[in-house]
Structure formats: structure tokens, C-alpha cells
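A.B. asks: pasting the structure only:
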């Protein structure tokens, strides 16, 4: 089972002069997408007992995601008000004292042996105590299972960039797979090309750095020749959840190929990485073709060109 650890929240998406509340959060979206693709998936993050918490629970259950590890909280659910600019999503967070924000290392459960891989990322890595909780969990399980990290950097959410950069440095050193958008790379290493940035991160320890670029497609940098997947052309409704779904496609493809284990990562080959890139871009294309973070189900990916 792949365990996804990180934020869930309510995206307040503009609808005319009003806002429509939709379940979201970078790591939550990846968990939903993995579950819909038929991959055994678990989710770990505090879920509020408020009405928004119940709204978040329903899609997890519908996608078959195991929430047994999720603590329930009387604190409120995080809200993210979404602004769409040219189809691109921008976010404004209401997160102080929320259920997820106050998740601490002392709240971490024991991770069962059924968990075979860990996915982390999103704004949950930025503030404490929740950022410290995720980092501590990675430290505890990294020798047991592969770790995939997507920081999904939101600069306006970061109050202490030095502390956040230091945390990412520690996490890069413990991660096996890293996904970064072009914007992420520009923020992390301004002035460097994507190739230079990826090489610098690979030198810290990860096996593969996946770089997404929207309509420019995606690339995978690793010890071998760079792999490239062209973007699938669709009419874009918005980009909410695109990168999160890409992550799920990558992990689903690696899991299907039996490549999502510590031993298998030592034997990664170009064909396996290329298939992971392809499924990631195909799945993301479906998500951007419809409003909100609405990842595809397995049957929607069947019969499409690989």
C-alpha cells in the first residue's frame, strides 16, 4: 500500500460571484488519484469533525483509500480560496490553528508493515508542527520503503524561506523520487537551468527527478539518458490538481511494474521511467480538462495510447 501523508483542505473555487467548496489539497489529491487508479492507497492526516471534514472523507471512501490512520480533530479544516488567472490556479490559505497545521511528531501513529511506499509534499511541509511531523515520519521509515516527494512550492505561504529550504535539503537527502514543476525549480535554484537544478538534487541522493512543465510535457532526470513525455493536448478547464495527478500516475506505473521498492529502484531502467512519465502526463491531461481537482478513474485511462 502507498501511504500519502500531507494536507487535505477545501478549495473555495470561484463560481460566478460566489465560491464553490471542493475537496482538495496536494497530497489529498494524489491519494484520491491513486485510489481511483486502483492502487492500494492509504492516507494519513488529521481530519476535522466539522462539516468540511465530512466533505473530505467522502471522496476518500469512494476511491477506496484507507483512512484508518487518520486522527479526527475538533480543530477546523484548512480553506484555500482559489483565484484563476488565465486558467492557472493561485491560492490564498486560511490555515492558522487548523486540524492539519497542528499535527505534531507526538501524534504520529505506528506505520504498519502493509505500507510499501510513502508519498509526501505540499504546504504541509512548510509550517510547524506539521512540517516537523512529516519530516520525522520520513526519518523513521526511509530505510523500510521508498519515498516520493513533491514540495509543490507556494512562495506566498512561506514565512521563513531559510527554514523551509533547510527542511527541503534534509528531505531531498532522504527521498528516492522527487517531482518538481518548472516554477519549483526556479524558486529553489534561481538562475540555473532545469538540467542543472535536477543534477544538483540528484547529487543529494534521489534516484529520479521528475520535472513537469504543463503544455511542455514532462521530463525525468536520472543516472541514464533524460526521458521525455509530450503533453497530451486537451482543452484546459483549469490546472487544479494537475501535478498531484501526475504524481499518482508516476507512482501507479512504478507500482504496476514492480519498481516501487528499495531493491527495484536500484534496477530502474529507461523503459520503466518512460512508462511512468507517460501515465503521469495522460492522467494529468484528464484532470486539467475538467474543473477542479477531479482525477481520472482507472477505466478512463484504459485503451489510451501508452
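C.D. replies: Received it, and whenever you're ready, just let me know what you need. None of these values were measured; they are calculated from a predicted model.
A.B. asks: C-alpha only now, for contacts and for neighbours.
C.D. replies: Will do.
A.B. asks: which parts of this structure are helices?
C.D. replies: Ranges of helices in the chain, per DSSP state H, are 26-36, 51-62, 130-141, 161-174, 182-188, 194-202, 242-256, 262-265, 270-288, 298-301.
A.B. asks: elements contacting the third one?
C.D. replies: The elements that helix 130-141 packs onto, with contact taken as 3 or more C-alpha pairs under 8 Å, 6 or more residues apart in numbering; DSSP states H and E, are helix 161-174.
A.B. asks: okay, buried residues for the helix it packs on please.
C.D. replies: Buried residues in helix 161-174, counted by 16 or more other C-alpha atoms under 10 Å: 164, 167-168, 171-172, 174.
A.B. asks: angle of that helix against helix 194-202?
C.D. replies: Interaxial angle, helix 161-174 versus helix 194-202 (axes from the mean of the first three to the mean of the last three C-alpha atoms, to 10 degrees): 70 degrees.
A.B. asks: so what does helix 161-174 touch, helix or strand wise?
C.D. replies: Judged by 3+ C-alpha pairs under 8 Å, 6+ apart, helix 161-174 is in contact with helix 130-141, strand 147-150.
A.B. asks: among the helices of the chain, which is nearest residue 227?
C.D. replies: Comparison of the helices of the chain against residue 227 by C-alpha to C-alpha identifies helix 270-288 as nearest, at 6.0 Å.
A.B. asks: one more to weigh against that first structure:
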């Protein structure tokens, strides 16, 4: 899964930025691939290499009904010709939901489980049981976060031009951990947690990244979740639409939109010193907009 294409960095021009003397750039990882966008491409890249090295011909992973990761994994299976299985947080499977409908069209086998079973997705005994059930499958954690995924996110950090701050949305912690691994020590890294009570991720990130244990140049912001995972206020959705219209950058309110809204509020509050250059990583996930429309949460 090699992409010689490196996504562009787009500079944002706005009166607020001029007034605060802040330079804001967006790393357009949403453009890295039409279906496997952003951090999902980064995380899958080295995992597919590992899968090959282990001689596995199938890939099994986990996700909710509207998961970007499920969408990306199903696409990869179709593109590169391997069987994919999705353990879907259920218990009911709504195959009319655009994410699952798409995954099925790509040939992914969907296995709905109830929430109690889904909670076992990190337990060794349950994973061993799945491995016995699917002997040819390479098992990838929810969100695609593991040691191989970090290599892809480390590469992302190394591809960025020099800056003072790198910001990214944080769900499972893998993208932020990989960025910490790849970024120079003088760069500050800000993760914007997209879920409620995300403080536990700080320890997860330290487990994933040795540098995160040793360095003080990163921070997880836990107050911008806007109601919790998958939730968003009218103000956030309004911001996403306005930003998209002004800068021709599509945003969804679950990940990158939430992160950019947080960065924007911090700029308004004077959080960053004058002259700061911020690169905000657009991690893709735009397929999520179809799911929000499907549920009637946006027009």
C-alpha cells in the first residue's frame, strides 16, 4: 500500500488570524485517497505490510455502525483483493446505513455483536477465540491503532513543514502518539479529544509512544468534546459549514471539524503567542457526513 502522493498543506487566510498574527495551515490528509482518507490510510499502510509478512489472507477489525475505520478497511480489502470482516457494535445491523451498506458492497462480512460482547474487543481471551474462528485473519484493533499504525502517523509528522504547533483530533490516541514519535521535540503537539472523559487516553498514548512518556511537548485537550463522541452543537456545525464555504475545505463535526473549532476558539482566546505557526491535521472521515444525514442530524 504505497502512496507516492503526499497530501498538500493549505494556508488559511482570515482577519482573525491576521489580527492575532497567527499562521494556520491545514494538512489536507482528507485528499490522500478518495475512499481511504486521512489517518485511516496512514494507519492501514504498515498494518497491511505486517499482515502480508504474517502470511494472513484476511483482515478482521472492529467498529461502530458509522465507523470511518470500517469504511476504510472495507475499501482496502476491495482494492487489494483480500477478505475483510467487521465486528460491528450492534446488536441489530441496519444495512441501509450508508457506512455498512458501502462496506458490504466492498465485500466485507459484517458480524453484529451486542454491546457487552463488543466491550471484550481488547480482551486476550476474546481475541484468541476470534483468531480460532478466523484462522486466516490478521486482527486489527478498533480505530486501527497499534504499533504498525504509529509508523504511518510518524511518517505524517515527518512529512510536515517546520511549525510551532501540530494539532489533530484524538479518538483512540494513535494519530497523536504517532505524531509525537515523528515530530521534532521543539514542536508542541495538541490532541483535541472528540469524546467525553477522555483523560484515560493520556495513559494510552504513553503506552503507545515512548517519546510521549519522556517528553512534555504534548497535551490532550479534553474540554472540546462538545457533548461527547458523535455529538456536536449547532455552533460547531455552523463553524464547519462556514469554514468549508470560506476556505473550500470540507469538514465533518465528529473529528476534524471538532478539532478545528477548538483551535479556532483558542486563537480567539489568545492562547497562542503572536507569530505562532499552527498546522492542523485534517484526518479525513468525510464519509461520516452521509451517516449524519441518514440519521437526520444534519441537512
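C.D. replies: Good, I have the coordinates. For clarity, every value in this text was computed on a predicted model and none was experimentally measured.
A.B. asks: TM-score for this pair?
C.D. replies: Superposed pair, TM-score by TM-score structural alignment, normalised by the length of the second structure: 0.35. Supporting alignment: 169 aligned residues with a C-alpha RMSD of 6.0 Å.
A.B. asks: still on that earlier bit, could you dump the buried residues of helix 161-174 of the first structure to TSV with distance to residue 41 of the first structure?
C.D. replies: Shown next, in TSV, are the buried residues of helix 161-174 of the first structure (distance: C-alpha to C-alpha, whole Å):
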residue	distance to residue 41 of the first structure
164	28
167	26
168	25
171	22
172	23
174	21
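A.B. asks: just to revisit the earlier point, could you dump the helices of the first structure into JSON lines and include distance to residue 117 of the first structure?
C.D. replies: Shown next, in JSON lines, are the helices of the first structure (distance: least, C-alpha to C-alpha, whole Å):
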{"stretch": "helix 26-36", "distance to residue 117 of the first structure": "12"}
{"stretch": "helix 51-62", "distance to residue 117 of the first structure": "18"}
{"stretch": "helix 130-141", "distance to residue 117 of the first structure": "9"}
{"stretch": "helix 161-174", "distance to residue 117 of the first structure": "13"}
{"stretch": "helix 182-188", "distance to residue 117 of the first structure": "23"}
{"stretch": "helix 194-202", "distance to residue 117 of the first structure": "19"}
{"stretch": "helix 242-256", "distance to residue 117 of the first structure": "9"}
{"stretch": "helix 262-265", "distance to residue 117 of the first structure": "9"}
{"stretch": "helix 270-288", "distance to residue 117 of the first structure": "16"}
{"stretch": "helix 298-301", "distance to residue 117 of the first structure": "20"}
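A.B. asks: what's the most buried one of those helices?
C.D. replies: Mean neighbour counts were taken over these using mean count of other C-alpha atoms under 10 Å, and the top value, a mean of 30, falls to helix 26-36.
A.B. asks: one step back: which stretch among the helices of the first structure comes nearest residue 93 of the first structure?
C.D. replies: The closest of those to residue 93 of the first structure is helix 26-36. By C-alpha to C-alpha, the value is 13.0 Å.
A.B. asks: measure residue 300 of the first structure to residue 164 of the first structure for me?
C.D. replies: When distance is defined by C-alpha to C-alpha, to the nearest Å, residue 300 of the first structure is 38 Å away from residue 164 of the first structure.
A.B. asks: also residue 301 of the first structure?
C.D. replies: Distance check for residue 301 of the first structure against residue 164 of the first structure: by C-alpha to C-alpha, it reads 36 Å.
A.B. asks: and residue 22 of the first structure, by the same measure?
C.D. replies: 28 Å.
A.B. asks: with residue 51 of the first structure instead?
C.D. replies: Residue 51 of the first structure is 31 Å from residue 164 of the first structure, by C-alpha to C-alpha.
A.B. asks: likewise residue 36 of the first structure?
C.D. replies: Distance from residue 36 of the first structure to residue 164 of the first structure, by C-alpha to C-alpha: 32 Å.
A.B. asks: same check on residue 20 of the first structure?
C.D. replies: 31 Å.
A.B. asks: can you give me the helices in the second structure?
C.D. replies: 15-20, 38-53, 68-80, 98-105, 115-118, 124-133, 147-159, 174-182, 200-208, 210-214, 234-247, 256-268, 288-294.
A.B. asks: out of those, which one sits most buried?
C.D. replies: Counting by mean count of other C-alpha under 10 Å, helix 174-182 has the highest mean neighbour count of these, with a mean of 28.
A.B. asks: ok, residues contacting it?
C.D. replies: Outside helix 174-182 of the second structure, the residues within contact range by C-alpha atoms under 8 Å, 6 or more residues apart in numbering are 39, 145-146, 149-158, 168-170, 189-191, 205-206, 208-212, 218.
A.B. asks: change it to 7 Å
C.D. replies: Helix 174-182 of the second structure is contacted from outside by 39, 145, 150-151, 153-155, 157-158, 168, 170, 189, 191, 205, 208-209, 211-212, using C-alpha atoms under 7 Å, 6 or more residues apart in numbering.
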